[in-house]
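Peer 1: Fold the following, please.
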Amino acid sequence: MNGRVWVLLGLFYTLLLVFVGRLWQLQVLQYEQYATKSQGNYLRTETTLAPRGRILDRNGQVIATNRLAVDLLYLGGEVYLKDRLLALTGLKELPKVVREPVELMTNVPEALVPTLAELSAVEPSLKLQERIERVYPNPISGPVVGYTALPNQEQLEEGYAPEELVGVAGLEAALEGHLKGIKGVVLAEVNARGQRVRFQELREPQPGSDVYLTIDLTLQRVAERALEEAVADINRIRQRNGLPLVRQAKGAIVALDPRNGEILAMATSPSFDPNLFGRRPRPNDKIRELFSDPDRPTLNRAVNAYPPGSTYKLVSSSLALESGYVTPNTTFRCSPYIVYGGIRRNWARYDMGMMTVKEAIAQSCNTWYYQMALLDPVGMVDKLHKRALELGLGRPAGLEIGEQTGIVPSLQWKRQNFPKDPRWWPGETLSIVIGQGYNKATPVQIARMLATIAQNGQQPELHLVRRIGDQEVRRPVASVSGRYWKELQEGLRKTVTEGTARHVLGEFPVATAGKTGTAQNETLTPGLEHAWYMGYGPTDPADPRPPLVVVAFFENGGEGSGVALPAARKVMAAYWRVGTAPEAR
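Peer 2: Model (predicted):
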């Protein structure tokens, strides 16, 4: 018996020794290894989204900003206080099949958040989730400011978080590198449901930079309203020509400071409210309707290229003077038409007499420019091309957003684009000198050209951004050679005092200058021409008012003097606080 007891005791103590040894190994020798592994079961690293930088106008009025939104998610499974949940959310029933979290309520009202937080704390199937939402308290034209959306697969692979907002169009996309913040990092302790119990912030999120635009929100509103009100003028012309009426104008207005190229207003129509893209749940039916609209409300017509019509005559006038084709005193008869190559090219109903280049600008006399072109119909083409580029056409104006370059034809351009008919025909020169034919320019390019003329060859690079954070944005001003700026300015002034703009701006309280334009397009239908007006002022050196350049354009608007000119006048009146516009700069 004693031997058996000792054997059992030996076995017992041996097992106890093994147990103690194993415990010592786990608790002492391998403590750090298992402690780290244990922590990994309830500690995880998370990212916190950084607020997107705000977009403000030049005076600090907020155009785009952020708000913290809270959504209630249903993760699937049983909800013990189901009746209370349905009463709080206004739902009739919960989803029966849930494969991924379902949003039961988006943008939970602030007063309801504490109640739902208390409910979700005891309901494993419910979760409150915070997110940053982009809002536009003072939206400007949608194609200009743009909008944001959740990242696509490619952007997720680049490092964007699934709930992080990305600029998709307009300024939101162009300024993404500045508006996008840097995500924060948090070490979070979570419970079995994956909810945070405690957390430690390892790196604070860094908000994106605030961007101050050159836009003046008050003047922007005036320009947008002028586009809306132009519908009445467009329909008046359409009625006269027996054409169907329109419900909205298609066009753009650009206003800028010619001294530094700051865009004070950039309005485009039709437009859209960028808040449409920030809503939850997203109204996909309205968004599809927006992108399928034949009037293309997502198109920024201020940076889209169109036939420039008679606004291009300033290029032709400048080239004619600078190259010596004419002098300031050279005259041609402004006849009702000319016949060239067997084609009758009409202009007016009566003979307007002999004109210099100044009167030709003021009266927009096509036949004057036809006769000038016939002095050197082929040799002039490349010279026109070069002068147009110098004045700012056919190349980007410098904006932060994307813009079309337009078309300034040359002999080489014709050969490259028309291999079956590469020869330049003299009759084509007669078309391009009046802004028809192959020419295309954007409203912002026309505005920069006019600013260059108004500033005696000082050409600003146009821009929409004034300041990023605390950093001022400065753009260069180039110098364009020329000896005849005064003659061009006088011709533009005569347009207002005795020419095609006299009926609208002749008695305007501020002395201005400008040029109307009515550009034929592919429709060739009277009443569907593109309507242009470009103007600037004050032209009186003693006038203390700040200078302004305005370009108004209407796609298929009908007449420059009947549609674009009145719209431009409204912007001028608001900026200088004169006339019938009470809005102030």
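Peer 1: contacts, neighbours, all on C-alpha from now
Peer 2: OK.
Peer 1: where along the stretch 101-250 of the chain do the helices fall?
Peer 2: Applying DSSP state H, counting those that start in this stretch to the stretch 101-250 of the chain gives helices spanning 113-122, 142-145, 153-157, 170-174, 176-179, 217-240.
Peer 1: Would you mind finding the most buried of these?
Peer 2: Among these, the stretch with the highest mean neighbour count (mean count of other Cα atoms under 10 Å) is helix 142-145, at a mean of 25.
Peer 1: residues in contact with that helix?
Peer 2: For helix 142-145, the surrounding residues in contact (Cα atoms under 8 Å, 6 or more residues apart in numbering) are 139, 169-172, 266-268, 271-274, 297-300.
Peer 1: same thing but 10 Å
Peer 2: Under the criterion Cα atoms under 10 Å, 6 or more residues apart in numbering, residues 55, 63-64, 136, 139, 167, 169-174, 266-276, 297-303, 401, 464 lie in contact with helix 142-145.
Peer 1: export the helices of the stretch 101-250 of the chain to a markdown table and tack on distance to residue 454?
Peer 2: Listed next are these as a markdown table, based on distance: least, Cα to Cα, whole Å:
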| stretch | distance to residue 454 |
| --- | --- |
| helix 113-122 | 59 |
| helix 142-145 | 26 |
| helix 153-157 | 45 |
| helix 170-174 | 28 |
| helix 176-179 | 34 |
| helix 217-240 | 21 |
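Peer 1: Would you do the same for the sequence below? I want to compare the two.
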Amino acid sequence: MNSFFQRKYIIQGIFLSVVFILIARLFYIQIIDDRYLDFANNNVLRRIIVYPPRGIIYDRKDNILVQNEPVYDLMIVPKSVKPFDTLELCSLIDITKENFIEKFTKAKNFSPVKASLFEKQLSAETYARLQERLFQFPGFFVQNRTLRKYPDPIAAHVLGYIGEVNEKVIEASKGDYRQGDYIGISGIERSYETLLRGQRGIKRIMVDVFNREQGPFNEGKYDTAAVAGDRMVTSLDAKLQQYGEKLMQNKLGSIVAIEPASGEVLSFISSPTYDPNLLVGRIRGNNYIKLLRNPLKPLFIRPIQALYPPGSIFKTVMALVGQQEGLLNPNTTFTCNGAAYVGRKRLGCTHHHGTLNLMGSIQMSCNAYYGYAYQRMIDQSPYGSPENAYQVWRDHVAKFGIGSKLGIDLPHELKGLLPSTTMYDKWYGKNHWSASTVLSLAIGQGELGVTPLQMANITAILANRGFYYKPHLVKAIGEKKVIRPEFTQKNYVGIDPQYFPVVIDGMQRVVDAGTGTIAKIPDIVICGKTGTVENPHGKDHSVFFAFAPRENPKIAIAVIVENAGFGATWAAPIASLMIEKYLRDSITRPKSYEDRIINASLLPGDVFNASGNVKKEEKAKDSKTVTKSSIITQPKTEQKLSKPSVKSEKAPIN
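Peer 2: A predicted model of the protein is given here:
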């Protein structure tokens, strides 16, 4: 009897144990482990992410610069896949069997029961062929997406491009991005990513056993709508941008044009450029590698990343600072006999200008005048020592935006170079240097380095007689046309407006009867300054900046053409054509004037042909000098600049 009851309790214990295990397993499957729920849902209920279209980007006149076009991603739920004709699917989407195996394995490793990307960016034609036979491929479905499209292939460096997120971005985003999402990588696409991308939605679709959609789940009550990205109105003038890129074809350099009254960037040209459509779609990766390896560096954003000595255009800043400090005035004269002699240093000039006043020094671009002016500012100032005087001078120059980022709404802007007293103390020893030691700064050479954007901003400061608005490329955001508040604030440079007229008079005379007469336009008063920037690695750079008209200026522009020689030869006529194009929307001068610029190829050496391709394989190694000869190398800190050893200054031709 006792043995009977013992067996009874044992059997009951086994039975209860099995029931408990089953209940625990069901609890784990249904409550804790969501794999089977995902599997079940994917069999009868498909949860589809609805990707919003990115915001459309316009120019200042509402011409579309960037829009969207539909593409289709093929998605897979590995556990839902059943035997089918693999080769037929491969043929439909144009991949090999090996690619299929690789993609299937990757999807399965990601999750056997969750949907993941199998093949991205199918064209409309491929999707149409696939859609008719999709029921034959259980476990696969199509998800709609959009990609960027550029109606006019311009402004690539401004607009930027998008790309698929990597694991690092996904992890850092804390759920904002997931596998297969796209993100802005450069340009406006990156700066305004959070506004352009919009907000994802969710759509739940019922499917049958044949993988065919049967309509929305519960009449779409649980769906969430996608919210499109904000529209962006840029400050660019599309016609002016296109024209500038045409003028700069087969040349290295930059054009930056700003509306002085607002800080809006009218054109932002980095040459060479590229067709932004190359970085869209399934061939983006291959095209990116080609652009990256191109020795002409088309991905390099010269207006904000290339540093050049400002050269003779810096004399305008010198004239203003000298007046503000009471060390120069319109009647201050110095005599030029072909050079300035400051201490043991000789600063050469291209002409024997004789005695010049301040306005004449700008008009004739006299190096000697500014050598003596700099000596007065540093060695003969009332500040006790050259170091103290230099710090005062440096503080003034810094307010013009030199040596710091201007804060344009693009990533990767460089701040430029403005040497400090600490750097010179380290090089020469404290109290062991003076104006003669750093005399090249007087004419915008030496350790100074500015970006083309900073050059254009200095021009806008001159046009505004003492202030600037932060340069920016987006003028209105969204349907409400929001303007970022920092772009509406005036930034004063600390120079009294009374000191500008004599400098502007000199700039007008540069164009009317000085070194920049080639830029003259009938019935438009242009105030400009030429510069030929000394380049120790090769031929000098051609530089010109200007604003027009003189009263109520509408455009301030800076042009630099690398390795092109005199400022008046190339940069000045390019700026002049851009000014006339913007102010008149047409060119009134002889076609030969325009054709000379458009047809010129000024690429360095004979390594490249007119299209920018390497002529001979054996000369490809010479292309490494292109970037080196074009810009100042940007050091991590100014202390890493090498100490100069030259005792006399070369005289740039202006």
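Peer 1: which residues touch the aligned partner of residue 54 of structure 1 in structure 2?
Peer 2: Using TM-score structural alignment as the criterion, residue 54 of structure 1 maps onto residue 56 of structure 2. Shown in contact with residue 56 of structure 2 (Cα under 10 Å, 6+ apart): 64-68, 148-149, 196, 228-233, 478.
Peer 1: So what's the residue count around the aligned partner of residue 456 of structure 1 in structure 2?
Peer 2: Using TM-score structural alignment, the partner of residue 456 of structure 1 in structure 2 is residue 465. By other Cα atoms under 10 Å, 19 other residues sit near residue 465 of structure 2.
Peer 1: And the helices in the stretch 451-585 of structure 1?
Peer 2: Listed in chain order, the helices of the stretch 451-585 of structure 1 (DSSP H, counting those that start in this stretch) span 485-497, 502-505, 565-576.
Peer 1: quick one, which of those helices is nearest to residue 442 of structure 1?
Peer 2: helix 565-576 (16.3 Å; Cα to Cα).
Peer 1: Packing partners of the longest strand along structure 2?
Peer 2: In structure 2, taking DSSP state E as the definition, the longest strand is strand 64-76. Applying 3 or more Cα pairs under 10 Å, 6 or more residues apart in numbering; DSSP states H and E, one finds that strand 64-76 of structure 2 contacts strand 57-58, helix 97-110, strand 116-122, helix 124-131, strand 140-149, helix 156-159, strand 232-234.
Peer 1: wait, which of those is closest to residue 89 of structure 2?
Peer 2: Nearest of these (Cα to Cα): helix 124-131, 8.1 Å.
Peer 1: The closest one versus strand 140-149: what angle between them?
Peer 2: 170 degrees (axes from the mean of the first three to the mean of the last three Cα atoms, to 10 degrees).
Peer 1: Enumerate residues external to helix 124-131 of structure 2 that contact any of its residues.
Peer 2: 69-74, 89, 91-94, 121-122, 134, 136-137, 141-142, 144.
Peer 1: Check stretch 331-350 of structure 1 too.
Peer 2: Defining contact as Cα under 10 Å, 6+ apart, one finds that stretch 331-350 of structure 1 is touched by 351-360, 363-372, 374, 426-427, 430-431.
Peer 1: 8 Å - rerun?
Peer 2: With contacts defined as Cα under 8 Å, 6+ apart, stretch 331-350 of structure 1 is touched by 351-357, 360, 365-368, 371, 427.
Peer 1: Likewise for stretch 97-106 of structure 2?
Peer 2: 78, 86-87, 90, 118-119.
Peer 1: so where do the helices sit in the stretch 301-450 of structure 1?
Peer 2: 313-322, 357-363, 366-373, 379-391, 411-417, 426-432, 443-454.
Peer 1: From the contacts of helix 124-131 of structure 2, list just the buried residues.
Peer 2: Neighbour counting by 16 or more other Cα atoms under 10 Å classes 71-74, 89, 93, 121-122, 134, 136-137, 141-142, 144 among the contacts of helix 124-131 of structure 2 as buried.
Peer 1: ok, of those residues, which one's closest to residue 286 of structure 2?
Peer 2: Distance to residue 286 of structure 2 across those (Cα to Cα) is lowest for residue 121, with 15.2 Å.
Peer 1: wait, doesn't that closest one sit right on residue 283?
Peer 2: No. The criterion here is Cα atoms under 8 Å, and residue 121 of structure 2 misses it with residue 283 at 10.3 Å.
Peer 1: and among the helices and strands packed on strand 64-76 of structure 2, the most buried is which?
Peer 2: Among those, strand 232-234 has the highest mean neighbour count (mean count of other Cα under 10 Å), at a mean of 27.
Peer 1: what does residue 299 of structure 1 align to in structure 2?
Peer 2: Aligned partner of residue 299 of structure 1 by TM-score structural alignment: residue 300.
Peer 1: what's near enough to touch its match?
Peer 2: Here residue 300 of structure 2 is in contact with residue 270 (criterion: Cα under 8 Å, 6+ apart).
Peer 1: make it 10 Å
Peer 2: By Cα under 10 Å, 6+ apart, the residues touching residue 300 of structure 2 are 157, 270-273, 291-292, 306, 627.
Peer 1: Pretty sure it sits in a strand.
Peer 2: No. Judged by DSSP: H, G, I helix; E, B strand; the rest coil, residue 300 of structure 2 forms no part of a strand; its state is coil.
Peer 1: ok, residue 81 of structure 1 - how many residues close by?
Peer 2: Neighbourhood size, residue 81 of structure 1 [other Cα under 10 Å]: 12.
Peer 1: pretty sure it is touching residue 119, no?
Peer 2: Yes. Assessed by Cα atoms under 10 Å, residue 81 of structure 1 is found in contact with residue 119 at 8.1 Å.
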